[in-house]
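**Q** got a predicted model here, sequence first, then my questions.
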Amino acid sequence: MFRLAVGQAPAELDDLDDRLDWLRTALVQATKQGADLLLLPELFGCGYNIGDALRSRAEPLNGRTFDAVSALSKDFGLAIHYGFAELCDGTLFNATACTSPKGRLLSHQRKLAIPPGFEQSYFTPGHGCSVFELGGLRMATLICYDAEFPETVRHVASLGAQLVLVPTALGNGWPSVARKMMPTRAFENGVYLAYANWAGTQNGMTFLGESVLATPDGQDGVQAGSEADILVAEIDTRRVEAAQRRLPYLIDRENLNLSDGG
């Protein structure tokens, strides 16, 4: 049985070394509970609400943050999925990477849709989604706003993803996204969806917290409160298979006739 840890990190840690210290503590807790993968929030490597510092803290995929996280993956023997500001050929992307338990790169994803607000002043949209596998579980990544579109979650579910990983930086003015929208995305596709948010306040922005692991069958998942926390829960692919048999949306959508008949 695959075990997933969702890390709700404290937003007030402004220095990478401080965030890595918190990460080491989180990894101790996650490994004690048998986790196979730890999911961290959006832009964990640099911090989210940091304005122009995004440019100076941006780094290539194989930069300092990757080296540090890769070493921790090897030390603790589990995969780590984190967000960072990626600088590639002079262009800035809101990106994620996932390291394997041996410290190798498992996946790399760039945010597809840049939401209204400060992000549009810095980031260029990415393109495309892919599915990767760990421990027999098929996963895909969507970053924050990306997962608010029904089309994106349905797309990766159609590619075969059984678990959708969503690092986020959700402010406290949007509770319905964590409480209602993300569980709905999981249910309407018959997949697990893990939503990892920040906790606390950073430079005047207060995050909601309330990270969640939503289930494929609409049953109650696991949800954090407003404080920093580590959630650990099992991912049972049999529940994905059962949910998609019971409500075959992914198959029956192909038979929808949406023309007006004219």
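**A** Arrived safely, thanks for sending. Numbers count the residues shown, from 1 in each chain.
**Q** only C-alpha atoms from now on, for both contacts and neighbour counts.
**A** OK.
**Q** the stretch 101-250 of the chain: helices as residue ranges?
**A** For the stretch 101-250 of the chain, the helices defined by DSSP state H, counting those that start in this stretch cover 150-158, 175-176, 182-189, 237-246, 249-252.
**Q** so how far is residue 57 from residue 87?
**A** Using Cα to Cα, to the nearest Å, we find residue 87 at a distance of 9 Å from residue 57.
**Q** quick one: which of these two has more around it?
**A** When neighbours are counted by other Cα atoms under 10 Å, residue 87 comes out ahead of the other of residue 87 and residue 57, with 21 against 16.
**Q** now do the same for the more buried one: helix, strand or coil?
**A** The three-state assignment at residue 87 reads strand, by DSSP: H, G, I helix; E, B strand; the rest coil.
**Q** residue 93 is in contact with that one, correct?
**A** Yes: using Cα atoms under 8 Å, residue 87 makes contact with residue 93 at a distance of 6.5 Å.
**Q** and among the helices of the stretch 101-250 of the chain, the most buried is which?
**A** Per-stretch averages of neighbours, counted by mean count of other Cα atoms under 10 Å, single out helix 182-189 among the helices of the stretch 101-250 of the chain, with a mean of 24.
**Q** which strands or helices does it pack on?
**A** helix 150-158, strand 192-196, strand 212-214, helix 249-252 (3 or more Cα pairs under 8 Å, 6 or more residues apart in numbering; DSSP states H and E).
**Q** next SSE after the longest helix anywhere in the chain?
**A** Within the chain, and with DSSP state H defining each element, the longest helix by residue count is helix 16-32. Once the chain leaves helix 16-32, the next helix or strand it forms, by DSSP states H and E, is strand 37-39.
**Q** show me what that following strand packs onto, helices and strands only.
**A** Partner elements for strand 37-39 (3+ Cα pairs under 8 Å, 6+ apart): strand 2-10, strand 79-88.
**Q** list the buried residues of the last one.
**A** Right, strand 79-88. 79, 80, 81, 82, 83, 84, 85, 86, 87 (16 or more other Cα atoms under 10 Å).
**Q** next, the one to line up against it:
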Amino acid sequence: MAARMFPVADRHQGKVYVITGGAEGIGRACAERFAQEGAHVMIADINPKGADVADSIGAAFQLTDMAEPEQVRALAAATVERFGRIDIWHNNAFTAVFKPIHEQTLDEFNAITGVGIRGYWMGAKVAVEQMRLQGSKGVIVNTASVQSFVGEKGFSAYQATKGAVLAMTRSLALDHAPDIRAVAIAPGLIETEAVKAIPQDVMDEVIAGIPAARAAQPEEVAAVAAFIASDEADYMSGTAIILDGAYLAIG
């Protein structure tokens, strides 16, 4: 499916936006969208391809393993050194292994939660510290999932992270209101590089269970992220925006 196009505003002109997991998929689309809207963008990823993405949109890049707290601190420091501040921090990086719990190892669990829970917590922590130091308003955006709400076979560790992200978002919103907002995005099936690699017969079966009858494009998630991080959404905090083609409406 071709990329979907959405109107671009200048809502983020001059703001500093950090996106983790920005080398591809949702993260890349978000980096591109915020750059189009005038933001100074810092892309963080363990994948060095993020540097190419940054070059293509005039952004900065920091090679970062979000499971390593000192690397997360270094990311925040590099952002402030480059741009002087942090206005929007988007926790988006993840790692996943999909198999039943009895087949999953503790090392795999630690790797998944190290990025998806500790990394998100640490990202929010360094961002909030900087926002408070600046004495300015700010926004924490967390990429959750429809799997924050429902169960799926073989997804126990991944779903543990996404459930935690949703709960963490609520707490963050209360900790620093009214100056710092926290909002989660809960996407359903998104046509990322990983999803494109799924065999067509499997994809057909998955899409048959989605009322919208298709996967979403990363650009659709980026459009939502750009809105919720903007001043237009200033009253939105402590909640999740679900983007799933009515999948959860089935019940």
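**A** Sure, I can see it. Because the structure is predicted, anything quoted here is derived from the model rather than measured.
**Q** please state their TM-score.
**A** TM-score of the superposed chains, computed with TM-score structural alignment, normalised by the length of the second structure, equals 0.37; 166 aligned residues with a Cα RMSD of 6.2 Å.
**Q** on that earlier part again, just the angle between the longest helix of the first structure and strand 79-88, please?
**A** For helix 16-32 of the first structure against strand 79-88, the angle between stretch directions is 150 degrees (axes from the mean of the first three to the mean of the last three Cα atoms, to 10 degrees).
**Q** buried sites along helix 16-32 of the first structure?
**A** Judged by neighbour count using 16+ other Cα under 10 Å, the buried positions of helix 16-32 of the first structure are 16, 19, 20, 23, 24, 26, 27, 29, 30, 31.
**Q** max pairwise distance over the residues you listed: which two?
**A** Greatest spacing in the buried residues of helix 16-32 of the first structure, by Cα to Cα: 16 and 31 (21.8 Å).
**Q** could you pull out the strands for the second structure?
**A** Counting by DSSP state E, residue ranges of the strands within the second structure are 16-20, 40-45, 60-63, 88-91, 138-143, 180-187, 239-243.
**Q** how about CSV for those strands, with distance to residue 194 of the second structure and mean neighbour count added?
**A** Conversion of those to CSV gives the following (distance: least, Cα to Cα, whole Å; neighbours: other Cα atoms under 10 Å):
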stretch, distance to residue 194 of the second structure, mean neighbour count
strand 16-20, 17, 28
strand 40-45, 16, 27
strand 60-63, 21, 22
strand 88-91, 19, 28
strand 138-143, 17, 27
strand 180-187, 15, 26
strand 239-243, 18, 20
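**Q** helices of the stretch 151-251 of the second structure, residue ranges please.
**A** For the stretch 151-251 of the second structure, the helices defined by DSSP H, counting those that start in this stretch occupy 156-175, 193-196, 200-208, 218-228.
**Q** please identify which of the ones you listed is closest to residue 141 of the second structure.
**A** Distances from residue 141 of the second structure to each of the helices of the stretch 151-251 of the second structure were compared by Cα to Cα, and the smallest falls on helix 218-228, at 7.5 Å.
**Q** the inter-axis angle of that closest one versus strand 180-187?
**A** Direction vectors for helix 218-228 of the second structure and strand 180-187, defined by the same axes, to 10 degrees, enclose an angle of 160 degrees.
**Q** give me the helices and strands touching helix 218-228 of the second structure, please.
**A** The helices and strands touching helix 218-228 of the second structure, judged by 3+ Cα pairs under 8 Å, 6+ apart, are helix 25-36, strand 180-187.
**Q** could those go into CSV alongside distance to residue 208 of the second structure?
**A** Formatted as CSV, those follow (distance: least, Cα to Cα, whole Å):
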stretch, distance to residue 208 of the second structure
helix 25-36, 22
strand 180-187, 17
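**Q** relative to residue 132 of the second structure, which of those is closest?
**A** Comparison of those against residue 132 of the second structure by Cα to Cα identifies strand 180-187 as nearest, at 8.8 Å.
**Q** so which elements touch that closest one?
**A** Applying 3+ Cα pairs under 8 Å, 6+ apart, one finds that strand 180-187 of the second structure makes contact with strand 138-143, helix 156-175, helix 218-228, strand 239-243.
**Q** okay if I get the ones you listed as TSV plus distance to residue 40 of the second structure?
**A** As requested, those are exported to TSV (distance: least, Cα to Cα, whole Å):
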stretch	distance to residue 40 of the second structure
strand 138-143	14
helix 156-175	24
helix 218-228	13
strand 239-243	24
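**Q** and those, which is most packed in?
**A** Among those, highest average neighbours (mean count of other Cα under 10 Å) belong to strand 138-143, with a mean of 27.
**Q** who's in contact with it?
**A** Residues outside strand 138-143 of the second structure that contact it (Cα atoms under 8 Å, 6 or more residues apart in numbering) are 86-92, 120, 124, 127-128, 131, 165, 169, 179-187, 225, 229.
**Q** ok, back up a step: what inclination does the longest helix of the first structure have with respect to strand 2-10?
**A** Using the same axes, to 10 degrees, one finds that helix 16-32 of the first structure and strand 2-10 are set 150 degrees apart in direction.
**Q** which helices and strands sit right next to helix 16-32 of the first structure?
**A** strand 2-10, helix 64-76, strand 229-235.
**Q** what's the burial count for the closest residue to residue 221 of the second structure other than its chain neighbours?
**A** Take residue 221 of the second structure and drop its neighbours on the chain: the residue closest to it by Cα to Cα, 6 or more residues apart in numbering is residue 26, 6.7 Å away. For residue 26 of the second structure, the tally of surrounding residues (other Cα under 10 Å) stands at 27.
**Q** ok, the one 10 residues further on next?
**A** Counted by other Cα under 10 Å, the residues lying close to residue 36 of the second structure total 17.
**Q** same check on residue 131 of the second structure?
**A** 21.
**Q** state the helix or strand in which residue 94 of the first structure lies.
**A** Secondary-structure assignment from DSSP H and E places residue 94 of the first structure in strand 91-99.
**Q** which parts of that strand are buried?
**A** Within strand 91-99 of the first structure, judged by 16+ other Cα under 10 Å, the buried ones are 92, 93, 94, 95, 96, 97, 98, 99.
**Q** among the helices and strands packed on strand 180-187 of the second structure, which is nearest residue 36 of the second structure?
**A** Once Cα to Cα is applied to those, the stretch that comes out nearest is helix 218-228, at 10.2 Å.
**Q** could you check the angle helix 25-36 makes with that closest one?
**A** Between the axis of helix 218-228 of the second structure and that of helix 25-36 there is an angle of 50 degrees, by the same axes, to 10 degrees.
**Q** residue 224 of the second structure: what's it in contact with?
**A** So residue 224 of the second structure contacts residue 185 (Cα under 8 Å, 6+ apart).
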